[in-house]
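Chemist: Give me the fold of what follows.
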Amino acid sequence: MLDAAMIQKCADPSLTPAIVEQFVQAAGSSDPLAVTVKTGERLILVPKAKTPDEAMGLIRQYVGRAVVRVGITQFPAGVGIKDVSEIKPDLVDACKNLRLGTKMFAKALRIVTKWYGNPTSKDVFPQIFKDAVYAWKTGEFEGASVFHVEDPGASVKMIVPPVVEEDPDTDNEPATSNPKDVEEGSDVGAAEMRIDLSRIGTK
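Modeler: This next block holds a predicted model:
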């Protein structure tokens, strides 16, 4: 679905290619035209879009009345806009959707990392990643909208361990870890960033 060239060209540079791949596998779609519509916990069945115009028609039809997720990252349509007319076809362009989605997911990951106290323990990264994916899917983390709260930005540097263990049975469960149980320290981001996260559980 994603090749190295596309990740290099389109994904947010603050995320490693391995994290980008695992994010899309855990929370995204293989179809750039995929449109998912939900009202609360109820999934609304919509026709499968065969063209960008059809996908945009579905998006404009439901944005404002339901939660609409779009494209390979299942980006939340309507975030940051005041009127449906402001929605751009960028959402159904694979490269642009990947850029938008990974930029927003990187923000969610920084928010979760900050909540954990910017830990230096490599062992906690699987939980941070899982919580960030959960936040992406629900739009919330600790009662706040991850799509609308302020980005902690450069003050947070994400640690990435060389090997990640994940429990596939709990991949979609909400966060339960206590930040006090996480090792804290000032030497954040010391771990090597180019790593293999293929062992992270996927949806």
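Chemist: From now on I want contacts and neighbour counts done on CA atoms only, so please keep to that.
Modeler: OK.
Chemist: Doesn't residue 67 belong to a strand?
Modeler: Yes - under DSSP: H, G, I helix; E, B strand; the rest coil, residue 67 sits within a strand.
Chemist: List the residues that contact it.
Modeler: 37-39, 76-77 (Cα atoms under 8 Å, 6 or more residues apart in numbering).
Chemist: out of those residues, which one sits closest to residue 117?
Modeler: Proximity of those to residue 117 (Cα to Cα) peaks at residue 76, which lies at 27.2 Å.
Chemist: Not counting sequence-adjacent ones, nearest residue to that closest one?
Modeler: In space, residue 76 comes closest to residue 69 once its chain neighbours are excluded; the distance is 4.6 Å by Cα to Cα, 6 or more residues apart in numbering.
Chemist: before we go on, could you also do this sequence so I can check it against the first one:
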Amino acid sequence: MIDAALIENCADQSLKPAIVERFVEAVGSADPLSVTVRSGDRLILVPKARARVEAMEIIRRHVVNSVVRVGITQYPASFAFNGTIDPEPDILDTCDNLRMGTTMFAKILRIVAKWYGSSLDKDVLPEVFEDAVHAWKTGEFEGAKVFRAQVDAYAETAVDDAVEGTPDEAHGLQTEPVATDENSVGSEIRIDLSRINGPAR
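Modeler: This next block holds a predicted model:
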């Protein structure tokens, strides 16, 4: 289980701890030096990095021509690199990786939630999280490249988790309308993802 202090200090503040835990559990790695490389549907075997310098060398070697995922959230490395120059913040740093990963995942949750609409049946809501996790793993949702999608192309969605406790204590979802600025486009919804039941796919 991911450390509570790490979540508090490093995770995107729009995601509450239970959601961060479920996200990392579903998509991440316990090893901050973990590097996964794919070319199309093919997993490319790379040596396990024992030090940061080794992990960075693997990333540099593959980031231009392959899909490279890094660290505890398996963050897509191409969004942190400019060519082969080491990125700042450090995607191999546990805190930086969690911050970047949860910020990106919060955006994906907004995209998925918008697709489902603002009037959501509570029985359907667990699919919002599951579809967001699937989108994180594949990079796509309903034909959209979610990592490159602009947030302002979708109605802003505040992703909340109002229930304290562990993800295993969660068991459902709720939505409520959120007031929008009169000059904004579209409507906002507030999603409580704290009580998601069932494992993410």
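Chemist: Now a PyMOL select for only the buried ones of the contacts of residue 67 of the first structure.
Modeler: With 16 or more other Cα atoms under 10 Å as the burial test, the buried ones among these are selected in PyMOL as follows:
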select buried, resi 37+76+77
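Chemist: Would you map the helices across the first structure?
Modeler: With helices called from DSSP state H, the first structure shows them at 4-10, 17-27, 52-62, 94-115, 125-138.
Chemist: Could you dump these into JSON lines with distance to residue 200 of the first structure added?
Modeler: Formatted as JSON lines, the helices of the first structure follow (distance: least, Cα to Cα, whole Å):
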{"stretch": "helix 4-10", "distance to residue 200 of the first structure": "19"}
{"stretch": "helix 17-27", "distance to residue 200 of the first structure": "7"}
{"stretch": "helix 52-62", "distance to residue 200 of the first structure": "31"}
{"stretch": "helix 94-115", "distance to residue 200 of the first structure": "15"}
{"stretch": "helix 125-138", "distance to residue 200 of the first structure": "7"}
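Chemist: one step back: out of the contacts of residue 67 of the first structure, the closest to residue 18 of the first structure would be?
Modeler: When the contacts of residue 67 of the first structure are compared against residue 18 of the first structure (criterion: Cα to Cα), the nearest one is residue 76, at 22.3 Å.
Chemist: residues in contact with that closest one?
Modeler: Per Cα under 8 Å, 6+ apart, neighbours of residue 76 of the first structure: 67-70.
Chemist: ok, now how distant is it from residue 92 of the first structure?
Modeler: For residue 76 of the first structure, the distance to residue 92 of the first structure equals 12 Å [Cα to Cα, to the nearest Å].
Chemist: And for residue 83 of the first structure?
Modeler: 18 Å.
Chemist: Pick out whichever of those two has more residues nearby.
Modeler: When residue 83 of the first structure and residue 92 are compared for neighbours, residue 92 comes out ahead with 26 against 11, by other Cα atoms under 10 Å.
Chemist: The closest residue to residue 113 of the second structure other than its chain neighbours - how many residues pack around it?
Modeler: Leaving aside its sequence neighbours, residue 113 of the second structure sits nearest to residue 128 (Cα to Cα, 6+ apart; 6.0 Å). When neighbours are counted by other Cα under 10 Å, residue 128 of the second structure registers 23.
Chemist: just so I know, which of the helices of the first structure lies nearest residue 202 of the first structure?
Modeler: Relative to residue 202 of the first structure, the nearest member of these by Cα to Cα is helix 17-27, separated by 4.8 Å.
Chemist: buried stuff in stretch 190-203 of the first structure?
Modeler: Residues of stretch 190-203 of the first structure classed as buried by neighbour count (16+ other Cα under 10 Å): 191, 193, 195-197, 200-202.
Chemist: what's the residue positioned nearest the centre of the first structure in contact with, if anything?
Modeler: Taking Cα atoms, centre = their mean as the criterion, residue 105 is the residue nearest the geometric centre of the first structure, at 3.6 Å. Shown in contact with residue 105 of the first structure (Cα under 8 Å, 6+ apart): 132-133, 136.
Chemist: By neighbours, which of those wins?
Modeler: Highest neighbour count within these, by other Cα under 10 Å: residue 132, with 28 neighbours.
Chemist: quick one: the nearest residue to it once chain neighbours are set aside and residue 77 of the first structure, what's the gap?
Modeler: Nearest in space to residue 132 of the first structure, with sequence neighbours left out and distances taken as Cα to Cα, 6+ apart, is residue 109 at 5.2 Å. As for residue 109 of the first structure, its distance to residue 77 of the first structure is 19 Å (criterion: Cα to Cα).
Chemist: wait, which of the helices of the first structure is closest to residue 165 of the first structure?
Modeler: helix 125-138 (6.5 Å).
Chemist: mind listing what's buried in the closest one?
Modeler: By neighbour count on 16+ other Cα under 10 Å, the buried set for helix 125-138 of the first structure is 125-137.
Chemist: shared neighbours of residue 76 and residue 92 of the first structure, anything?
Modeler: By Cα under 8 Å, 6+ apart, residue 76 of the first structure and residue 92 have these common neighbours: residue 70.
Chemist: The residue nearest to residue 132 of the first structure: what's it in contact with?
Modeler: By Cα under 8 Å, 6+ apart, the neighbours of residue 109 of the first structure are 128-129, 132, 158.
Chemist: and those residues as a markdown table, adding distance to residue 117 of the first structure?
Modeler: Converted to a markdown table, these look like this (distance: Cα to Cα, whole Å):
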| residue | distance to residue 117 of the first structure |
| --- | --- |
| 128 | 11 |
| 129 | 14 |
| 132 | 15 |
| 158 | 11 |
